[in-house]
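Student: sequence? don't have it. structure:
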């Protein structure tokens, strides 16, 4: 039997989450005008932790799981991403390249769960890799540097590692999980900021922060983290993951579009072509198993 269509209100909610996650890259760039990157990330996860941790029950998962997720997502994914976006890669391209976490996730599954890679996944990875090569070889407007690309790929790999911990946690309240994991994200980022940026730069950044900077911090903590994960988790609890998760492919669309509109990032043909290749790889990875299942399913099961 066919699945019921998503209600219009649920589609709008999913689009709102994706829009927040996509435009968030522009917000990050605004916050980095005054705050050092690791200090900015530390503030983001501190505000995500407090005061929400006092109102959400700790998920029934081991502390080690929360620590692994918190450090990889906080210090790994966002620490590296913020450093990269401090002049090494444009927000639009960052929103695209970080989506390669899908392929790092597949690689981890092959390594940890001994899953075998399938032919369509090889093709999907090849398309995304060609897109990255286009970015490297056709950059003519200084929107990405080799270091920036490596940092964002490192962020994507850290995101994939965090995904492994969240899958191991099982079915949990994802909002509570992210909030309690921030108990480890924030201290790790504070320690890194003290070691790399120094207390002087941290204090100066906070002093120089204006209303737009603090709005960017709150957008990260409340909009991107609390609203985003709460709404996405609510949707996943009511609809099949295969129906909801493909909408996350719109994140780079919002990211590149917002960067072009609000920051004046150019969108030459090579950049759009690279985006098309990477997103084609993502789409193939997401949709091919569903299409294959429909093609191989007996006709009697597809009717109705």
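Tutor: That came in fine, so what should we check first? Predicted model, so just to flag it, every value in this text is computed and none were measured.
Student: for the rest of this, base every contact and every neighbour count on C-alpha atoms.
Tutor: Noted.
Student: where do the helices of the stretch 51-200 of the chain begin and end?
Tutor: Applying DSSP state H, counting those that start in this stretch to the stretch 51-200 of the chain gives helices spanning 63-71, 79-84, 91-97, 101-112, 119-137, 146-169, 174-196, 198-208.
Student: so which of those helices is nearest residue 48?
Tutor: helix 174-196 (6.1 Å; C-alpha to C-alpha).
Student: hmm, residue 120 is touching residue 286, no?
Tutor: No. Taking contacts as C-alpha atoms under 8 Å, residue 120 lies outside contact range of residue 286: 10.1 Å.
Student: so for those two, which residue has more residues nearby?
Tutor: For the pair residue 120 and residue 286, the greater number of neighbours falls to residue 286 (18 against 14), based on other C-alpha atoms under 10 Å.
Student: one more to weigh against that first structure:
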């Protein structure tokens, strides 16, 4: 029995570890933003991560897939890279330069709810009543967190940027899901190609708009850690877990970031959470998890 469940348990623990690593990214980003401009910071992270994954791909049998990819797939991966890396990640770094990490984390948690709604429109997916209840619970938690709605003027730009990034993220997830459904290339090729295109564009935009950053030892260490460990290594490990975990299991393990990020923000960044905000975060987190709980598909007669 133990042997039967051990690969699944190992994959679950690895996915939880990846979520933990990605949660620490928010702390490193907030610290790095003290001296680094957001777009260039994000561009350096994903360009260096792309370079690391390119080395991994060079020693992988999957590299042969690059030569066989049709032009249409290159175009779709290019759009995916622009949306997910240049757009979404650039927006998240800019939002974190204006807003507390806890606030951005709450806003970003609505990706799951929006994706469920977009899935109805574009993928013919039908949320269950249980999932609709989760969406309402998540919305109620957000309203409680922000009530009374009084966003400081200095933070309004960050909220708008975050909402823009969330929109691009949701569209990119729909596109990424469609690419993975219809494409025969490996997840590594999809990640390397889209990250390379998006990372290069993001870095170019940052350098042109913000200029060359001043890099001290701490900034270099943060960029290197985020690129090599929290991006290249974490993406590789997550792709490995997807061979064992279902999409729902993977989504739920990622939802643990909703817990880790506030804990890290309070512990390491000195951010404060009131009891009302804490209840709002918990309700939003629970609702987000409920949205991801889907009934297993019914097996048609004769299906194996």
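Tutor: That came through fine. These numbers come from a predicted model, not from an experiment.
Student: residue 253 of structure 1: which of the helices of the stretch 51-200 of structure 1 is closest?
Tutor: helix 91-97 (8.3 Å).
Student: average gap between that closest one and structure 2?
Tutor: By mean C-alpha distance after the TM-score superposition for structure 1, the fitted helix 91-97 of structure 1 averages 2.3 Å away from its aligned residues in structure 2.
Student: what's next to that helix, contact-wise?
Tutor: The contact list for helix 91-97 of structure 1 (C-alpha atoms under 8 Å, 6 or more residues apart in numbering) reads 22, 25-26, 29, 81, 85, 132, 143-144, 149, 152-153, 156, 251-252, 255-260, 265, 275, 278.
Student: aligned to residue 123 of structure 2, what sits in structure 1?
Tutor: In structure 1, the residue matched to residue 123 of structure 2 (TM-score structural alignment) is residue 113.
Student: what does residue 103 of structure 2 give?
Tutor: Under the alignment by TM-score structural alignment, residue 103 of structure 2 pairs with residue 93 in structure 1.
Student: check the gap between its match and residue 109 of structure 1 for me.
Tutor: 26 Å (C-alpha to C-alpha, to the nearest Å).
Student: who has more neighbours, those two?
Tutor: Each of residue 93 of structure 1 and residue 109 has its neighbours counted (other C-alpha under 10 Å); residue 93 has more, 26 against 17.
Student: who's in contact with residue 81 of structure 2?
Tutor: By C-alpha under 8 Å, 6+ apart, the residues touching residue 81 of structure 2 are 193-199.
Student: may I see those residues organised as a markdown table, with distance to residue 80 of structure 2 and neighbour count added?
Tutor: As requested, these are exported to a markdown table (distance: C-alpha to C-alpha, whole Å; neighbours: other C-alpha atoms under 10 Å):
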| residue | distance to residue 80 of structure 2 | neighbour count |
| --- | --- | --- |
| 193 | 9 | 21 |
| 194 | 6 | 26 |
| 195 | 9 | 26 |
| 196 | 11 | 25 |
| 197 | 9 | 21 |
| 198 | 8 | 30 |
| 199 | 11 | 30 |
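Student: can you tell me what sits against the helix or strand harbouring residue 12 of structure 1?
Tutor: Assigned by DSSP states H and E, residue 12 of structure 1 belongs to helix 8-31. Surrounding helix 8-31 of structure 1, the residues in contact under the criterion C-alpha under 8 Å, 6+ apart are 40, 82, 85-86, 91-92, 94-95, 212-214, 216-217, 219-220, 223-224, 227-228, 231-232, 235, 244, 247-248, 250-256, 258-259, 262-263.
Student: now list the buried members of those.
Tutor: By neighbour count, with 16 or more other C-alpha atoms under 10 Å, the contacts of helix 8-31 of structure 1 hold 40, 82, 85-86, 91-92, 94-95, 213-214, 216-217, 219-220, 223-224, 227-228, 231-232, 235, 244, 248, 250-256, 258-259 as buried.
Student: my read: residue 127 of structure 1 touches residue 284, true?
Tutor: No. The criterion here is C-alpha under 8 Å, and residue 127 of structure 1 misses it with residue 284 at 9.4 Å.
Student: among those two, which residue is more densely surrounded?
Tutor: residue 127 (21 against 17).
Student: tell me which residues touch the equivalent of the more buried one over in structure 2, please.
Tutor: Aligned by TM-score structural alignment, residue 127 of structure 1 pairs with residue 137 of structure 2. For residue 137 of structure 2, the contacting residues are 283-284, 286-287, by C-alpha under 8 Å, 6+ apart.
Student: also residue 170 of structure 2?
Tutor: Taking C-alpha under 8 Å, 6+ apart as the test, what residue 170 of structure 2 contacts is 111, 114-115.
Student: distance to residue 187 of structure 2 and neighbour count for the residues you listed - can I get that in TSV?
Tutor: Below are these laid out as TSV (distance: C-alpha to C-alpha, whole Å; neighbours: other C-alpha under 10 Å):
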residue	distance to residue 187 of structure 2	neighbour count
111	21	18
114	24	17
115	20	18
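Student: out of those residues, which are shared with structure 1?
Tutor: Among those, the contacts conserved in structure 1 (both residues aligned by TM-score structural alignment, their matches' C-alpha atoms under 8 Å) are 111, 114-115.
Student: JSON lines for the residues you listed, including distance to residue 147 of structure 2?
Tutor: Shown next, in JSON lines, are these (distance: C-alpha to C-alpha, whole Å):
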{"residue": "111", "distance to residue 147 of structure 2": "21"}
{"residue": "114", "distance to residue 147 of structure 2": "21"}
{"residue": "115", "distance to residue 147 of structure 2": "25"}
